[in-house]
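Trainee: Provided below for reference: sequence and predicted model.
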Amino acid sequence: MELRQVFDDLVRFETDLWNAIDARLRRDGEVPLGSLNVMLVVERTPDCRVNDIAAALSITIGGASQAVDRLEKRELCARQPNPNDRRSSIVRLTAEGARLTRSAARLFDAELAARLAAPLSEPELAAFASALTALRAAGPGTAGTGNTP
């Protein structure tokens, strides 16, 4: 098996998948995929902080903060003082943000079903998910690679 080809296929698939879903969400869901990802984290995380968003999406704290800034400008979320930590804020969806998240999430789920579940059998999809989980768990700096960050 040619690992460079596996890498190329994985990266190209991810790029094509992201771009197709993003285009649909921009067209029909009124929100780009990057923003929806942030909104979904806020929706499912009680007392969500910018740090929680960064960790959930594997992005920098600065990137997560900028994403929240963009959502705040659209009045889709709001920062509130964190009663447990004066150095951070709690991010909450506004009523419009919650409505848009629900609406866009339905489109997102439909696209995922069409692009992942339809072409793969249930066992193939389960094996793919398991392989991705194992690779993510191995993470950067895996022993023996000589590529520690």
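Mentor: Perfect, I can see it now.
Trainee: C-alpha from now on. contacts and neighbour counts both.
Mentor: OK.
Trainee: and Val50, how many neighbours does it have?
Mentor: With neighbours defined by other CA atoms under 10 Å, the count for Val50 comes to 24.
Trainee: can you pull the buried residues of the helix or strand hosting Met39?
Mentor: For Met39, the host element (DSSP states H and E) is helix 33-44. By neighbour count on 16 or more other CA atoms under 10 Å, the buried set for helix 33-44 is Leu33, Ser35, Leu36, Asn37, Val38, Met39, Leu40, Val41, Val42, Glu43.
Trainee: Once you drop chain neighbours, what's closest to the last one?
Mentor: This points to Glu43. Spatial nearest neighbour of Glu43, excluding adjacent residues (CA to CA, 6 or more residues apart in numbering): Leu93 at 7.0 Å.
Trainee: With the fifth one instead?
Mentor: Counting by CA to CA, 6+ apart, Ile53 is the residue found nearest to Val38 once chain neighbours are left out, at 6.5 Å.
Trainee: helices or strands up against the helix or strand that contains that neighbour?
Mentor: For Ile53, the host element (DSSP H and E) is helix 50-57. Helices and strands touching helix 50-57, by 3 or more CA pairs under 8 Å, 6 or more residues apart in numbering; DSSP states H and E, are helix 33-44, helix 61-73, strand 89-93.
Trainee: Quick check, central residue of the protein?
Mentor: In the chain, the C-alpha closest to the average C-alpha coordinate belongs to Asn37, at a distance of 4.0 Å (CA atoms, centre = their mean).
Trainee: then this one, side by side with the first:
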Amino acid sequence: MEYTSAGAAVNLPNLFADLVRCETRLYNALNESLRERHGIVTSQFEALRFLRDHPGARVADLANEFAAGVGAMSKGVDRLEKSGWVERQANPADRRSSLLVLTGEGVRLVEAAERTFTRQLTEMLGNGIPDSSLSVVAQVFSQLRGTLERDRVGLPAG
């Protein structure tokens, strides 16, 4: 099925396949490096990085950011807590939820893992996309993500 954009035909199913396959390969490669060097996987790194950048976040905030179910995200936080990287603190504004805080060990881990993550991502994208195109790709994906989030597309049911 083709879609015409600015006079050029785009095969949308092929575009979707390219997006998904690229994401999967990047995610898997980053997963492997993070596991080897830091003992964590990409999803854990992303959660730790979010918590570092959003002090006082709740499980619901993580679930919203990653378009995941609250139950699944809570189980992931349980694993981070068990590993000693995150602590739950009482939420003074809502006794039903907890605020998530990185421990000192969690801060050190996310900072070290971020260096590995950024270095590898730079190598993979730098070898695959010309510098002149990378900013365009970043802008296009930022716009697409903004539209999907604004319209609440792809949120888990229930």
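Mentor: That came in fine, so what should we check first? Predicted model, so just to flag it, every value in this text is computed and none were measured.
Trainee: Give me the TM-score for these two chains.
Mentor: Once superposed, the chains reach a TM-score of 0.88 (TM-score structural alignment, normalised by the length of structure 1), with 143 aligned residues with a CA RMSD of 1.8 Å.
Trainee: okay if I get the helices and strands packed on helix 50-57 of structure 1 as CSV plus distance to Arg79 of structure 1?
Mentor: Formatted as CSV, those follow (distance: least, CA to CA, whole Å):
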stretch, distance to Arg79 of structure 1
helix 33-44, 11
helix 61-73, 8
strand 89-93, 5
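Trainee: among these, which is nearest Ala114 of structure 1?
Mentor: helix 33-44 (16.3 Å; CA to CA).
Trainee: check the fit of the closest one onto structure 2 and give the mean distance.
Mentor: On superposition with structure 2, the mean distance recorded for helix 33-44 of structure 1 (mean CA distance after the TM-score superposition for structure 1) is 0.6 Å.
Trainee: where exactly do the helices run in structure 2?
Mentor: With DSSP state H, the ranges of helices along structure 2 come out as 12-38, 42-53, 59-65, 70-82, 104-128, 131-150.
Trainee: Of all these, which one is nearest Ala93 of structure 2?
Mentor: Of the helices of structure 2, nearest to Ala93 of structure 2 by CA to CA is helix 59-65, at 14.3 Å.
Trainee: of all the helices and strands packed on helix 50-57 of structure 1, which lies closest to Ala131 of structure 1?
Mentor: Nearest of the helices and strands packed on helix 50-57 of structure 1 (CA to CA): helix 33-44, 22.1 Å.
Trainee: what does that closest one correspond to over in structure 2?
Mentor: Aligning helix 33-44 of structure 1 against structure 2 (TM-score structural alignment) gives residues 42-53.
Trainee: chain center to that stretch, what's the gap?
Mentor: 7 Å (CA atoms, centre = their mean, to the nearest Å).
Trainee: hmm, who's touching that stretch?
Mentor: For stretch 42-53 of structure 2, contacts defined as CA atoms under 8 Å, 6 or more residues apart in numbering pick out 27, 30-31, 34, 57, 62, 76, 80, 100-102, 106-107, 110, 113-114.
Trainee: do the same with stretch 26-34 of structure 2
Mentor: Under CA under 8 Å, 6+ apart, the answer for stretch 26-34 of structure 2 is Ile40, Val41, Thr42, Ala113, Thr116, Phe117, Gln120, Leu121, Met124.
Trainee: rerun that using 6 Å as the cut-off
Mentor: Under the criterion CA atoms under 6 Å, 6 or more residues apart in numbering, residues Ile40, Val41, Thr42 lie in contact with stretch 26-34 of structure 2.
Trainee: tell me which residues in it are buried?
Mentor: In stretch 26-34 of structure 2, counting by 16+ other CA under 10 Å, buried: Ala29, Leu30, Asn31, Ser33, Leu34.
Trainee: same deal with stretch 72-89 of structure 2?
Mentor: Going by neighbour count (16+ other CA under 10 Å), the buried part of stretch 72-89 of structure 2 is Met73, Ser74, Gly76, Val77, Leu80, Glu81, Trp85, Val86, Glu87, Arg88.
Trainee: Now distance to Val10 of structure 2 too, for those, in JSON lines please.
Mentor: As requested, the buried residues of stretch 72-89 of structure 2 are exported to JSON lines (distance: CA to CA, whole Å):
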{"residue": "Met73", "distance to Val10 of structure 2": "36"}
{"residue": "Ser74", "distance to Val10 of structure 2": "40"}
{"residue": "Gly76", "distance to Val10 of structure 2": "38"}
{"residue": "Val77", "distance to Val10 of structure 2": "40"}
{"residue": "Leu80", "distance to Val10 of structure 2": "42"}
{"residue": "Glu81", "distance to Val10 of structure 2": "45"}
{"residue": "Trp85", "distance to Val10 of structure 2": "45"}
{"residue": "Val86", "distance to Val10 of structure 2": "45"}
{"residue": "Glu87", "distance to Val10 of structure 2": "47"}
{"residue": "Arg88", "distance to Val10 of structure 2": "47"}
